[in-house]
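Enquirer: How does the following fold in three dimensions:
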Amino acid sequence: MLKIFVILIVGICGTQGQVPVFDDCPDFDVVENFDLNRYLGKWYEQYRYVNVFELMGKCNVAEYSLNANGSVNVHNEQVNTLTGKIKTIDGNAVPVGEITEAKFIVNFPQGGVFSNAPYWVLDTDYETYSVIWSCEKHLFVSSRFLWLLSREQNASDKTVKKMYAVLDKFNIDRSLMVSADQENCS
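Expert: A predicted model of the protein is given here:
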C-alpha cells in the first residue's frame, strides 16, 4: 500500500518535482523593483533541492540573455558525471506581470522537461547571489524547487551566508538542499 501511495504522489507531482509537500505553495515576496538587465548573465548553481533533471549532473550553470521580443533566453548546462559529456537545454522565460516584479514563467520546449514552471527571484544583489524559488500545486500536494546561485563558480562563505539568510527569512527548509558539485569544471 505504501508503494502505491508513493507512486501516486510522484505521479501527481510530475517527474521533475522531488520535494513534494502536503500543503499549498507558500506566497513569498520577491525582489522589489527587479532590474532584469543587471540580472542577465552567467550564474553558477551552489545548492538546490533534489530534482530529476539534474541527477548525475555537475558544473551546473545558467546563463540568461535578452531575446529580441523582450523575453529571456535561458541556457542551462551541466556535465554528466558518468560520461563527462556536456548536456544543455534552452528555454524561454516571460514575466508573469510587470518586469520589475521578479516573477517569471519558464518553458523548456526540448523534450517536454519543465514546462511553464514558476521562477521567482526571492532575493539577489545581482553581483554575488540569487535565490530562486519555484512551487506548483498538484491536487493536495505541492512540488517545490529551490536554487541558490552565485556569480562565482565556487561561492565564498560570505555569499553563502547571504543566501542562507534569505532562506531563514522565508523559513525555507535547508535540510532538503544538496550541494552542487562545481569541482574540476572547465
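Enquirer: From here on, just use CA atoms for contacts and neighbour counts.
Expert: OK.
Enquirer: check which helix or strand covers the residue most central in space within the chain.
Expert: By Cα atoms, centre = their mean, the chain has its centre lying nearest to residue 147, at 4.2 Å. If you go by DSSP states H and E, residue 147 is part of strand 141-150.
Enquirer: for residue 21, what are its contacts?
Expert: Neighbouring residues of residue 21 by Cα atoms under 8 Å, 6 or more residues apart in numbering: 141-144.
Enquirer: hmm, try it at 6 Å
Expert: By Cα atoms under 6 Å, 6 or more residues apart in numbering, the residues touching residue 21 are 141-142.
Enquirer: Alongside the first, I'd like the structure of this one:
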Amino acid sequence: MNSAVYFLLLMLPLISAQITRWGPCPTPRLQPNFNLERYLGKWYEIEKIPTFFAQGKCDEVNYSLRNNDTIKVVNSQMFQGNYRYIEGTAVIQNTRQPAKLGISFSNFTPYSTYWIVSTDYTSVAIVYSCTDILHLFNYQYVWIYGRSRSLPAMKINNAKKMLRKEGINVSKMKRTDQNCNTDQADRVAFC
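Expert: Below you'll find the model as predicted:
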C-alpha cells in the first residue's frame, strides 16, 4: 500500500487539472450503433477538463483512416504563437463495442480509453477517457467537440447534462478559446 501512496504523490502534478476520484473508472453508456465513417474528419474542441498536455487555444482533432484499418488522429493547437500538432493512433478494440476506442500518441505507451459517449456526427460529439490506477483512484478527461469552432449554449448544456447523468463530473470543464488564425502560424510538432 505504501508504494501506491508514493505513486499517487508522484502523479499529482500531472493529474491536478483532471477530475480525480477514488475508486475505479465510471462506465458511461456510449453512442449506440457508432459509425466510425461518419465520425471521421475535423472536430473543434469546444470545452474540456483541462489537461497538462493541451494548454493552448484553437484545439482541433482530425480523424482519418489508414490503410491498416487504424485511425490516424492529429491533435493540434496554437501555443505561444506556434501551431503545434501531434499524431497518434486510435483503434476499435472490440468490434462489438465500436464507440470504445483506444488511443496512443507513442509507440511505447499502451492505448488509453477514448470513448465516444454521444455524437450526432454533424455538429457535436462528447468524448470521455478515464485511467484507473490500481482500482484505488482514477483520473478523467472529457471533451465536447463541434464540427465548427462554436456551438450553441443549449448543445453544450445538453452535453454536460448527459455527462452528469452518467456520473461524470463536469465541474472543472473550461471553454476552449477558438479565436485565432491558425493559417498564419508556424507549424511545429509537440515536444
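Enquirer: circling back to that earlier point, could you check the distance from the residue nearest to the centre of the first structure over to residue 5 of the first structure?
Expert: In this view, residue 147 of the first structure and residue 5 of the first structure are 28 Å apart by Cα to Cα, to the nearest Å.
Enquirer: Double-check the residue nearest to the centre of the first structure against residue 129; I have them as touching.
Expert: No: counting by Cα atoms under 6 Å, residue 147 of the first structure stays clear of residue 129, with 10.5 Å between them.
Enquirer: What span of the second structure is the strand holding residue 147 of the first structure aligned with?
Expert: Mapping strand 141-150 of the first structure onto the second structure (TM-score structural alignment) gives residues 137-146.
Enquirer: check the fit of that stretch onto the first structure and give the mean distance.
Expert: When the first structure is superposed, stretch 137-146 of the second structure averages 0.7 Å from its matched positions, counting by mean Cα distance after the TM-score superposition for the first structure.
Enquirer: Other residues contacting that stretch?
Expert: The contact list for stretch 137-146 of the second structure (Cα under 6 Å, 6+ apart) reads 18-25, 43-49, 123-132.
Enquirer: List buried members of those residues by neighbour count.
Expert: Neighbour counting with 16 or more other Cα atoms under 10 Å marks 18-20, 24-25, 43-49, 124-132 as buried within the contacts of stretch 137-146 of the second structure.
Enquirer: Sort out for me which of those are in strands.
Expert: Counting by DSSP state E, these place 19-20, 43-48, 124-132 in strands.
Enquirer: Which parts of the first structure are helices?
Expert: With DSSP state H as the criterion, the first structure has helices at 2-13, 36-39, 157-169.
Enquirer: nearest to residue 116 of the first structure, of those helices?
Expert: Taking Cα to Cα, helix 2-13 is the member of those nearest to residue 116 of the first structure, at 14.1 Å.
Enquirer: Name the residues that touch the closest one?
Expert: 138, 143.
Enquirer: Same question for that helix: list its buried residues.
Expert: Neighbour counts over helix 2-13 of the first structure (16+ other Cα under 10 Å) mark 9-10, 12-13 as buried.
Enquirer: same check, this time on stretch 141-149 of the second structure
Expert: Across stretch 141-149 of the second structure, burial judged by 16+ other Cα under 10 Å covers 141-147, 149.
Enquirer: which residue in the second structure lines up with residue 86 of the first structure?
Expert: Using TM-score structural alignment, the equivalent of residue 86 of the first structure in the second structure is residue 83.
Enquirer: so that match makes contact with residue 189?
Expert: No: the criterion here is Cα under 6 Å, and residue 83 of the second structure misses it with residue 189 at 8.3 Å.
Enquirer: between the two, which one's more packed in?
Expert: Neighbours per residue (other Cα atoms under 10 Å) separate residue 83 of the second structure from residue 189, with residue 83 holding more: 23 against 11.
Enquirer: Quick check: closest non-adjacent residue to the more buried one.
Expert: Leaving aside its sequence neighbours, residue 83 of the second structure sits nearest to residue 187 (Cα to Cα, 6 or more residues apart in numbering; 4.7 Å).
Enquirer: What is the helix or strand containing the one you found packed up against?
Expert: Assigned by DSSP H and E, residue 187 of the second structure belongs to strand 186-189. Judged by 3 or more Cα pairs under 6 Å, 6 or more residues apart in numbering; DSSP states H and E, the packing partners of strand 186-189 of the second structure are strand 82-92.
Enquirer: counterpart of the strand holding residue 187 of the second structure in the first structure, which residues?
Expert: Under TM-score structural alignment, there is no match for strand 186-189 of the second structure anywhere in the first structure.
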